[in-house]
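> The following block contains a protein sequence and its predicted model.
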Amino acid sequence: MGRSITVGRGFGKHTFAEAMDMTRAGDTILLEPGHYSEPRGYRVANVRMRGLGEQPSDVVLETRFQVVESGTLNLENLTMDSHAMTGNTCYITAQCTLIARGVIFETSQAWPTLAVTGGTIGLTACTVLQSDPQQNAVYSDKTSTLIISQCDIDDISVAKSKLTLQMTQVRRCLMIIDNSEVDADTLYLVNTNPRIFTFAVRTGSVFRADKLVVAEGHANAEVKDSSAVLKAANVDATHLITISQDEGSTVQVPGAIVQVDKKATSTTDGAPAKPAPSKADPQPDAPEAKDKTQDGTQTPLKTRMPAALTQLDAMIGLTQVKTEVHQFIQLAVFNRRRIEKGLPGVTQSLHSLFLGNPGTGKTTVARLVGKIMFQERVLPKDNYVEVGRADLVAENIGGTALKTKAVLDSALGGVLFIDEAYTLYQQGSTNWGQEAVDTIMQYMEDHRNELMIIFAGYTQPMQDFINMNPGIRSRTPNVFHFTDYTPAEVATIGLKQIAGKEFKVDPDYYRATVVKAYAADVDHSNGRWIRNFNDKLLRVVANNVMADPKRDDSTILKTDIDDLLGGDAQAKADTVTALLKQLDDLVGQQTVKNAIHDLVDQVRVTQKVGDKLDDNDKPTYHMVFAGDPGTGKTTVARILAKLFYNLGVLPKDTVIEVARPQLIGRYIGETEEKTSKAIRDALGGVLFVDEAYQLVTENDNQDFGQKAVETFITELENHRQDFVAIFAGYTQPMQHFLDANPGLRSRVPYTLEFQPYTPDEVAEIVNRLITRHLHVNSALLKKVVAAHYQQIPAKEQANGRWARTFAEKLVQQHKLWLVDHLDTDDVKQIQDGTVVASLSWDI
């Protein structure tokens, strides 16, 4: 039996490279959650790896594998990422095998993600992604065998191979060529792009399926010198598929539009097939050309395709952007027509600024604008290149200009989209971003009508970017303003995404829930927010379906949505009741308990009249917890966070704890940055500032503490309902803290006083701590503890902290007693003598 080799941090664990060197046949490499990188990749014979995270994305391997020597590579519950490497993510050579379960494979390189030549691949519950649409996610040749079950794959190309598909989805194209055989039970083909065949069967191949499920829209397919027999299909008025076949082929697909074409080299509307797959390793320096069809001929341009402008108009929201784009396109087309007639063109720069918050569709619109400009013959190429700072800036003198020039050349004739362009702006003596911008400015002037550059980013930071070079503003006259989506628009986007994944949901319940959740959340990241919401929702659905095998796996229930958000209204009300009982069960602090009960009642009343209140009239719940250490301030803060979450005051029940070291910087400007970061991290939940009075110490010569207080005052006002700040510390110093700035008291309306525990209360705390796991004479213990605590000087009484220390020492003394009494009948019973002896302890 082989060994288990654990990769991670800590004693007895290894680096990924060490594990790869150590492993032998039969061993298993266990990978703890984290990112592991080896750019060179590995040639492996027999290796088994399993991620120890809760999901595949918890363990990311940034490397690539080539399986050799009749070996087997077995992967489970992890992600293989080779975006930054040349070649296949996994290459399976002759007589070799890849077995993967619950694995995400992804790359954007000009190579198939998974390639097998004469070997075997078995995939179960895997995702295989290839960001380059001209490449294959899975490619096979040379009599390979593939068995793929319950997977989601961008595209598959098989040549001289046998493929079995079970309950699998293919996003772009299933290509079957060179005497291959494909058998499927239920196969989902979701591509409806007329430029790419949903499936293509060529050169003596056979395609058989029990059921074909196509996406809403109109798909195209091709069968040439081959056979495609599909027993059932979901073809109807809204799910259409046209299959082009030659006279020597057999096509049986219920409901499909079948057109006989002697040439059968394109779809019925003249759209080309997907380019042929690239070859696999081991020759990464000689990939097959992307722009050739399988027979080697040049891929023709489309003759008709859905207008990208129509797709833009169909997008949800973005009313202002749509108007601006229409005006921009009309002028560009008008200019192009005049030039074609030999008339002087109207002066127009295509370069643009896309300004707006994350998730507002900037990238999607940029891609569509590029296609529109190509379709209208304003730009010569359907070429879209997307980059960020890392793609343009080098960390050496002169390197940035060369790197930026290469990117510009790659986009020539089409669109270059520079995301988060403001990151090119930075203060300091060495500004490599400035070198990139200067290079771009010169290129824009030299290639005025051959390239459209789009600078995108947040509205405010983009102003700093624009000021970097006087030429930016004059060369980018087209400004597109992407406003945030409304909660209703976010819900509509979410419903479209759910429908696109073929799930059913009660639209009214889903919409009402999303609108309320988005409006309450501090993360207003628009499309990103709803994408993350749906991802979490579908994970809840998956877990609930797996727990109930009889349940329909394509229906999202109202209870699923409630589960995601912590339960329905009744469940949250029950949780509030339970939390208040938990609060009441704490030892002492009756005044605090009464205050929180009153606060909960106030919240409920405010919610009943909430629609009638202006935002400025809605209460803020920032507060001070004043009292000695060990009086339960942190414990109460955690209960309060959960109460606020279940009452709907806060979207999260988290508590972020900070103190002076996490807020105060060492140089000018760092304090504001650190304090703002702490507040950003806490948004949506509770920020607990322990010993807050230390922010205004008299010996703070550089006055950095005052900067933290000033930052708090601004953010407490700007985020009145977005989080709750709790400032905690001794009673008298906290009064000094509130007096440090007149704005604090008005922004922190609640003060809860935590009284020191009495000796009897400390004794009760000790008794509760002990009796969680052990037995003791509680009456004797309480009497001894109270007497002991009463003897301690008031300045040294540490309340709950003293109680915990006492309880821990009593447990230690009990264990020492057990060493000499191993024959005792009850090892959990603490002897009375041990309790009495505690009176002599120095704690």
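Done, it's in.

> drop to CA atoms for contacts and neighbour counts, all remaining ones
Fine.

> What distance do you get for the nearest residue to residue 519 once chain neighbours are set aside to residue 617?
Residue nearest to residue 519 in three dimensions, not counting chain neighbours: residue 487, with 6.2 Å by C-alpha to C-alpha, 6 or more residues apart in numbering. Between residue 487 and residue 617 the distance, using C-alpha to C-alpha, to the nearest Å, works out to 22 Å.

> Which one's more surrounded, the two?
residue 487 (21 against 9; other C-alpha atoms under 10 Å).

> let's bring in a second one:
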Amino acid sequence: MATLRVGSGFMKLSLETAIRRAAPGDVLSLSPGAYELGILEISGLTIVGEDGPGAVRLTGKLRPHGRCVLRDVVLQAPLYDNALQLADAGAHVKVERSTIVGEQGLKYPAVWAGGGTLILDRVTIEQEGSLFTMSLTEGARLHATASELGGVELQQTHADLIDCAAHTVAALDRSRVMAYGALTLHPLPGKRAFQVVREASAEIAHLRLAGADEFEGYVEEAYLKLGAVQVADEGSLLVITKDLGRVICDSDRVTVVDQDAPAPARPKRVRWPAARAREFATFVEPQLNAGDTLVLEEGDYFFGDDPFRAFAVDVVGEGDPRRIVVYGCLGVMDDASVTIANLTVAQPEEHNAVSVPASASLTLEQVTVIPPAEAAYPSVYVDGTLTLRDSAILASDAALSGLVMVAPDARLTAERSDLGWLRCEASAARLDDCSSLQLFAIEGATVTATTHTLRANAADVYGIYATTRAKVSVSRLVVEPSEAPAVDAFTSEDASLTVAEAADGVSFALVDEGSASVSVPASNAPDEPGIAEPTGGPAGHGAAEQEDPLAEIHALTGLATVKKQVDRFVKLAVINREREQLGLKTAGVTLHSLFLGNPGTGKTTVARLLGRALHRAGVVASDRFVEVGRGDLVASVIGGTAKQTLQVLEGARGGVLFIDEAYALAQEGNTEFAQEAIDTILAYMENHRDDLVIIFAGYTDRMQQFLAMNPGLASRIPNRFDFEDYSADEISAIGTSALAASDYRLEDEELYRRIVGRSYAQSADRSNGRWVRNFNQRLIEHQVERVHELASRTADDYVLIKTEDIRALASGGAEAQVDNVEALLAKLDEMVGLAEVKDWVRMLANRVTADQRRLQIDATLSRPTYHVTFTGNPGTGKTTVARLVAQLFHALGVLSTPTVKEVDRAALVGRWIGESEAKTSQALDEAMGGVLFIDEAYDLYRPGGVGGDFGAQVIATLLPRLENDRDKFVAILAGYTDEMDQFFQANPGLRSRVPHAVHFADYSSEEVAEIVARTLAASWIVDAGLLHDAVVAVYDALPPAERANGRTARMFAEQLEGIQSNHIATSDIQGEALRVIPDHVVVAFARAYGVSLDGSATADPNAGGS
């Protein structure tokens, strides 16, 4: 075997000469550059590009015969032809670490095989705009590993795909597809992910679908078996079957629809006569199909022993709804849309009266709900969408019976209805002319009401309760009974309460425990609430005496820059007003402002205090403060936004309008109605310059998109306030002050400051004040748990936060931490092989432990860099160990989460200028607090890449984040040893930022046999010695290039199970014998690779498995 060097340098041959001289078995080593092939026939040759993948570019059609290898090249097809063509049934072609580019006319696929065997290893096939980049027919065989295949069309062929990706796979005409590892499909827009037709079959162990939310596949007169199915962003897969197409799949992400199935029955009306009121299960239910209407006459109706029934039919009463009573819980089936009308529901004691799941919608019209005297469950529970019209929940005013619970992400719309005790958590409620005993909103919930009647309650709870970023907005509030129209209201934690108008005589007893936005009619001043501690939050001790708002701003922790800006801003406004009073010309000061900064930096608090300061100085007419978001301004119908926005502007006139998260008005792809809101605001700003101060708030970078929506925005908002993030010391000060204000005392304040400062510095959550509030909440939970276990408690126990509480929160408890770490190390020890890796991980755990102890002593120390390189061949466990390392770092307190963000070149490199930076930044942001695992990281660097390469932009984006955020995440760069060395040599800045490295050695044949034995032992009984000898012999017989370590072990196990399945199907085996893999199955597995168990080869060892 000779090596012929091809190129233009000294002692090098031209490609044409080298082809002419070469004999089968020779190697052609091509220098970097471009080569024209024309139509090139080769036989038994190896063509290798020097200087790695991408440096050698071949243009033309390659037609190989015999055993040929193509490595480290780019093969470009000529116009209207294939790039690679296998026409010889005896061809055995292997392509490694190469790119094959199809022709631009899109008529011919990049690869065509009419016979022979094609092996692809780390190959990318590109042909933009083409549905099929590969076409294999008439007995050709494909074996692809870790390759991007484009579109694959198979006719009467067999394909083995190992950890591959494609945009579609079409298995036709008795083709067989076996996908091991993960098969990733990212279909072209409007195209199916896969087709299996005409007696073809496909078995996919792990299917990943990417690039969209909804996917479709097609199975016609064929067989498809799917294992795990992973769909991005909670999407789904629809598989259409036809003509006995069969799909085997247990995933809830997959829906199978048979086109040959009979059409569903037409909707009908089913009567439930009162005479058979207790025969629902036997008489009524068998008659019902989805979409039907169940009609009830006057009478009492029962469901039987189980009072819960979920409906996919409408339920309607005929007659007086007070005389049509259903005793039970009326639920809705998933994904159903149901109407229930003209009846009464008597709630069971151990159930809801009405229940709406997350994917369903329900409309109640003229429905009355009667709760029991002491209800253990809400009367109405909404997890999806509920609409009420002219309905009532007959709640008791003295006990929390008759509760309407609107769960997170659910929606309630009510018209002319009595809602009992209304509670919303992270949800939305829109009320029109309704009434209730309470309006309760937490966790960012939004309650918007037109005219609303609040009925006085005797349960000693607040009538209005809003906290944790919730918003309650009422256009007009009426209180019953009118003889004592006082409203007890509680607000805190960035909540918002707005009452635009109140009925005559209505007064408010307000308790605000800080940072809430409250706007009620000016004539109804706050009073002392003077009520006992209620359910839904304790009553406070009344509003504090009004202080100087500027002094309050200066008393806030941090915000040095903002405080100076506020001082200048107020002074300028005051002097300008005084000049105007003296008849002097003014500078035409505009007060509209931008508040820019991350969450929790006090923007809302400062805005509210600034409004009070401007009012106190006489600059604005009132201290009215109205806080709104996108949902308060933008309507869902044409023309509705301008009207809705104008109402908000008029409601804030004379005071301050605070538009929070204003950048949401510039959401991509959803700005048409938002633009209408902006135009309305601009016109109002121009016409009412002296009547209103508008503050636009949001993240600094996203607000630039908002300003770009209209050229006039930036010029009309000249004042910019920059709210910087709090430092670790400031966060600690905020935390200690908050604990003291809540009547807690720290046993060791210095320890608290150190741990809060270190935890905040390491956290990926930049929510500032909100972060420390959440930290304190968890700390108090630890304290409560400890105090609850005390046999006897003193008054000081309720107040004191001990050192052990703080340390437990910081580390999860020293004892638990040790247990977690030891468990993870034991899990590592159980893995086969990897001796060097195991030693490194233990050394890493010891170092991290020592570093953490030093940080506890001195919080000013910076955390070391733990970024690391994993090198080694495929299947050596790099990804598995990366996940374990993430859990280890989390258990040791280095990372806030054990999650691993796995990416590769395709996930980071974009297709146009700027996209790579955006995708890389997004991946880094998502990895904050955990581990970023970049597989085949060397592939980011492609010197001399065809048509320009954006991998360099990924590296440029990655470099500063590796340094600046080294204490917030750990990066693991993985890849082949030689390629990673070249990668670091080409990017010297990376080596210093990724200082650690560990090598994953190849598994020995003995270790591969052990992996196979462990895999099979979970389900099968097999002769361990025979299996060991068979796997060792087969693995040793494979060519080195085909030994993929753990991946090969997995493939061996699956092939053995396949042979065993054929044995079971063709034999009369029963009972426990079904679990036994007989010796002849193991022998057949070895024979399929040309290996006999006495060690002698019986066939070509390169023939591959069965």
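Now that the structure is in, tell me what you want to look at. Everything numeric in this text was worked out from a predicted model, so none of it was measured.

> Residue in structure 2 paired with the residue nearest to residue 519 of structure 1?
Superposed on structure 2 with TM-score structural alignment, residue 487 of structure 1 falls opposite residue 728.

> Could you do residue 659 of structure 1 as well?
With TM-score structural alignment as the criterion, residue 659 of structure 1 pairs with residue 904.

> Run a quick neighbour tally on that match.
17.

> In this structure it contacts residue 937, no?
Yes: between residue 904 of structure 2 and residue 937 a contact is recorded at 6.8 Å, counting by C-alpha atoms under 8 Å.

> ok, back up a step: ok, the match of residue 487 of structure 1 to residue 937 of structure 2 distance?
Noted for residue 728 of structure 2: a distance of 34 Å to residue 937 of structure 2, by C-alpha to C-alpha.

> And for residue 111 of structure 2?
Here the distance between residue 111 of structure 2 and residue 937 of structure 2 works out to 27 Å (C-alpha to C-alpha).

> more neighbours, these two?
residue 111 (26 against 23).

> Just tell me what the more buried one corresponds to in structure 1.
Under the alignment by TM-score structural alignment, residue 111 of structure 2 pairs with no residue in structure 1.

> Quick one: residues contacting residue 346 of structure 1.
The contact partners of residue 346 of structure 1, by C-alpha atoms under 8 Å, 6 or more residues apart in numbering, come to residue 335.

> Just to be sure, it is in a strand?
No: for residue 346 of structure 1, which was evaluated using DSSP: H, G, I helix; E, B strand; the rest coil, the result is coil, with no strand membership.

> biggest strand in structure 1 by residues?
The residue-count maximum for a strand in structure 1 (DSSP state E) belongs to strand 65-81.

> For that strand, name the packing helices and strands.
Using 3 or more C-alpha pairs under 8 Å, 6 or more residues apart in numbering; DSSP states H and E as the contact criterion, the neighbours of strand 65-81 of structure 1 among helices and strands are strand 42-51, strand 59-62, strand 90-92, strand 97-107.

> what's the most buried one of the ones you listed?
A comparison of those by mean neighbour count, using mean count of other C-alpha atoms under 10 Å, puts strand 90-92 on top with a mean of 28.

> And residue 103 of structure 1, how close does it get to residue 535 of structure 1?
Where residue 535 of structure 1 is concerned, residue 103 of structure 1 sits at a distance of 17 Å (C-alpha to C-alpha).

> do the same with residue 840 of structure 1
59 Å.

> Also residue 595 of structure 1?
When residue 595 of structure 1 is compared with residue 535 of structure 1 (using C-alpha to C-alpha), they lie 39 Å apart.

> try residue 242 of structure 1
Using C-alpha to C-alpha, which is the criterion applied here, residue 242 of structure 1 is 33 Å from residue 535 of structure 1.

> More neighbours: which of the two?
residue 242 (21 against 13).

> elements contacting the helix or strand the more buried one falls within?
When elements are defined using DSSP states H and E, residue 242 of structure 1 is found to belong to strand 239-245. Secondary-structure packing of strand 239-245 of structure 1 (3+ C-alpha pairs under 8 Å, 6+ apart): strand 206-214, strand 217-224, strand 257-260.

> chain center to it, what's the gap?
With C-alpha atoms, centre = their mean, to the nearest Å as the basis, the distance from the averaged C-alpha position of strand 239-245 of structure 1 to the chain average is 36 Å.

> Stretch 406-416 of structure 1 now?
Relative to the centre of its chain, stretch 406-416 of structure 1 is centred 29 Å away, using C-alpha atoms, centre = their mean.

> now swap in stretch 333-350 of structure 2 and tell me
With C-alpha atoms, centre = their mean, you get 33 Å for stretch 333-350 of structure 2.

> Give me the buried positions along that stretch.
Residues of stretch 333-350 of structure 2 classed as buried by neighbour count (16 or more other C-alpha atoms under 10 Å): 333-334, 336-349.

> Alignment lookup: residue 618 of structure 2 to structure 1.
Using TM-score structural alignment as the criterion, the counterpart of residue 618 of structure 2 in structure 1 is residue 377.

> so what's its match up against?
Taking C-alpha under 8 Å, 6+ apart as the criterion, residue 377 of structure 1 is in contact with 333, 336.

> Quick check: the strand or helix carrying residue 464 of structure 1 compared with structure 2, mean distance?
Element membership of residue 464 of structure 1, judged by DSSP H and E, is helix 459-466. After superposition onto structure 2, the mean distance of helix 459-466 of structure 1 to its aligned counterpart is 5.6 Å, using mean C-alpha distance after the TM-score superposition for structure 1.

> what's the spacing between that helix and its chain's center?
Here helix 459-466 of structure 1 is found 26 Å from its chain centre; the criterion is C-alpha atoms, centre = their mean.

> Following element in sequence after it, please.
Per DSSP H and E, the helix or strand that comes after helix 459-466 of structure 1 is helix 470-475.

> The helix or strand following that next one vs structure 2, mean deviation?
From helix 470-475 of structure 1 onward toward the C-terminus, using DSSP H and E, the following helix or strand is strand 478-482. Taking mean C-alpha distance after the TM-score superposition for structure 1, the mean distance separating strand 478-482 of structure 1 from the aligned residues in structure 2 is 3.0 Å.
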